[in-house]
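1. Quick one, what's the 3D model for this:
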Amino acid sequence: MPRKLAAGNWKMNGLRASLIELKHLEDKHGDADVDILICPPATLIGACEDTPFDIGGQDCHMGESGAHTGDLSAEMLADAGASYVLTGHSERRTDHHETDEMIAAKSQASYDAGLIAVICIGETLAEREAETTLAVIDRQLAGSVPDGADHENTVIAYEPVWAIGTGKVPTTAQIAEVHAHIRSRLTARFADGAHMRILYGGSVKGSNAAEIFSVANVDGALVGGASLKAADFSPIITALENA
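-> Got it, this is the predicted structure:
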């Protein structure tokens, strides 16, 4: 079984004072038997060097260096202390018009820098209502995940766009259907696809985490707002440890 992963994406939130939350989290889960990943804003990556948790970037450029003002390469993130990076988050796909091809290039750059890529996929509400969810998942998996992906350098995060930050959560049957579909595609394409971790993301909180983690092929969660405070993230981690 893949080792379970609780990942927190702080998005554009957090100042140095916010790092006290990592200390609070360490007090409760410093010796957790699941992996814990925090993706703070890039300004805080270097300041997280003393935490026992894995640290990740929220995005990277596909190039190693160059005239790309404001961007960070995967190598820079690794040099700052990151071991993971998110690629393809729906907010990047939507707000920055990132394509599957761009996401695959960023993920490959992550591999080249020794980072683990958490590749995000998921459908919009319109796509869900049009009953094209699985077709969207197929397209994003085929286009966003490089051929060199394996269970050591890649995590897949399924985040239905319509559930992110809205409080709306798919039914367990809907989550099970998509995660089983993702697993089938990974095992068909990659020799170790059965061991690649698949996270669920989208309004995960302490009150629904146990139910979500009971679903087959859910190996953890990618958590947004609920990861900003240790008091909110801790119950999710506990639920994952008990799953």
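2. alpha carbons only for contacts and neighbour counts from here, please
-> Fine.
3. I'd like to know how many residues surround G8.
-> Residues within reach of G8, counting by other C-alpha atoms under 10 Å, total 23.
4. In contact with A221, which residues?
-> By C-alpha atoms under 8 Å, 6 or more residues apart in numbering, the contact set of A221 is 5-7, 157, 199-201, 204.
5. To compare against the first, here's the next sequence to fold:
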Amino acid sequence: MMSFMGYTRSYYKRENIVNWMGKIILCNWKMNGSLSMIEHYFSELNLEPTSNKKCTIGLAVPFIYVQPFQEYLKESTWRLGVQDVSQFSVAGAYTGEISASMLKDFHVQFVLVGHSERRQYFKENNSILFRKIKNLLSENITPVFCIGETLEEKKLGCTQDVLNQQLSVLDNIGIDINKIVIAYEPVWAIGTGHTPSQEEIQMSLGHIRSQILLRHSEADRIPILYGGSVGVGNAKEIVSIDHVDGLLIGGASLRSRDFVKIVESVIEIT
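-> Below is the predicted model of the structure:
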């Protein structure tokens, strides 16, 4: 047991590499949360109905709240993740950065990479995203690689070209590509209440599957998630679509009761 300033490290220790079971439901809390909010969230949340072999549940939380989430999740089967990692692999003078090896110390199991908000606000490009993915894989942490087109790109009819360009990040990953999860999030659907039709989702995810198979013949095992305005009203319908291996949920995951309803609806059809 290791203790530092009241923080005991023995209570939460898990393998970093995730063994995905059934449908995958990942939550992106973005820059939300407080200690009081987290306490209230789990006071309303009955973990038992959401602990099921039919699905794997994970929370991507702000770095600073990893410790309290670990405390609440210590008796559950949920996975714990964060929303970013440094592109730099070696410790050094990179103020504000958090490396993959630091995340491994805290038993973080997955990390979002390439979210459209990171691409937009922090100008993250393919070379940066490639380094982040490689750093995570070197520490046996699962990268959840987010891709998706903007509304303008959709209107121009170049969705597949955009996805191809984004997926080119994976060209030189090699056999470790099987350790990655891909999340398709149309930028125009995130937080807007608008979602693509079932046919559009199926077509886009089918295209993504064909593209990753071109990069590695055994990549058919890579889970592909859908994200973008997923809520209680549409989760069951979306997760029933061909090629959809799970969901990446944003705002709806901040409301514990809604989140439980989403999970229960997914379990119901699997």
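6. follow-up on the earlier one: out of the contacts of A221 of the first structure, which sit inside strands?
-> The members of these that map onto strands under DSSP state E are 5-7, 157, 199-200.
7. ok, of these, which one's closest to G165 of the first structure?
-> Y200 (13.4 Å; C-alpha to C-alpha).
8. Now which residue in the first structure aligns to Q202 of the second structure?
-> Q202 of the second structure maps onto A176 of the first structure when the alignment is built from TM-score structural alignment.
9. leaving aside the residues next to it on the chain, what's closest to its match?
-> Distance criterion C-alpha to C-alpha, 6 or more residues apart in numbering; nearest residue to A176 of the first structure, sequence neighbours excluded, is V215 at 5.9 Å.
10. Same check on I190 of the second structure?
-> Counting by C-alpha to C-alpha, 6+ apart, the residue nearest I190 of the second structure is G228, at 4.2 Å.
11. Tell me the counterpart of the one you found in the first structure.
-> Counting by TM-score structural alignment, the partner of G228 of the second structure is G202.
12. wait, its match sits on I175?
-> No. The criterion here is C-alpha atoms under 8 Å, and G202 of the first structure misses it with I175 at 10.7 Å.
13. in the first structure, which helix has the most residues?
-> Of all segments of type helix in the first structure, defined using DSSP state H, the longest is helix 172-189.
14. To which secondary structure element is Q165 of the second structure assigned?
-> helix 159-167 (DSSP states H and E).
15. quick one on the thing from earlier: what number of residues lie near the aligned partner of the residue nearest to A176 of the first structure in the second structure?
-> Using TM-score structural alignment as the criterion, V215 of the first structure maps onto I241 of the second structure. Close neighbours of I241 of the second structure, defined as other C-alpha under 10 Å, add up to 16.
16. Would you double-check that I241 of the second structure falls in a helix?
-> No. Membership of I241 of the second structure in a helix is not supported by DSSP: H, G, I helix; E, B strand; the rest coil, which gives coil.
17. so who does it touch?
-> Counted by C-alpha under 8 Å, 6+ apart, I241 of the second structure has contacts 198, 201-202.
18. Now tabulate those residues in JSON lines and tack on distance to K30 of the second structure.
-> Converted to JSON lines, the contacts of I241 of the second structure look like this (distance: C-alpha to C-alpha, whole Å):
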{"residue": "Q198", "distance to K30 of the second structure": "26"}
{"residue": "I201", "distance to K30 of the second structure": "23"}
{"residue": "Q202", "distance to K30 of the second structure": "26"}
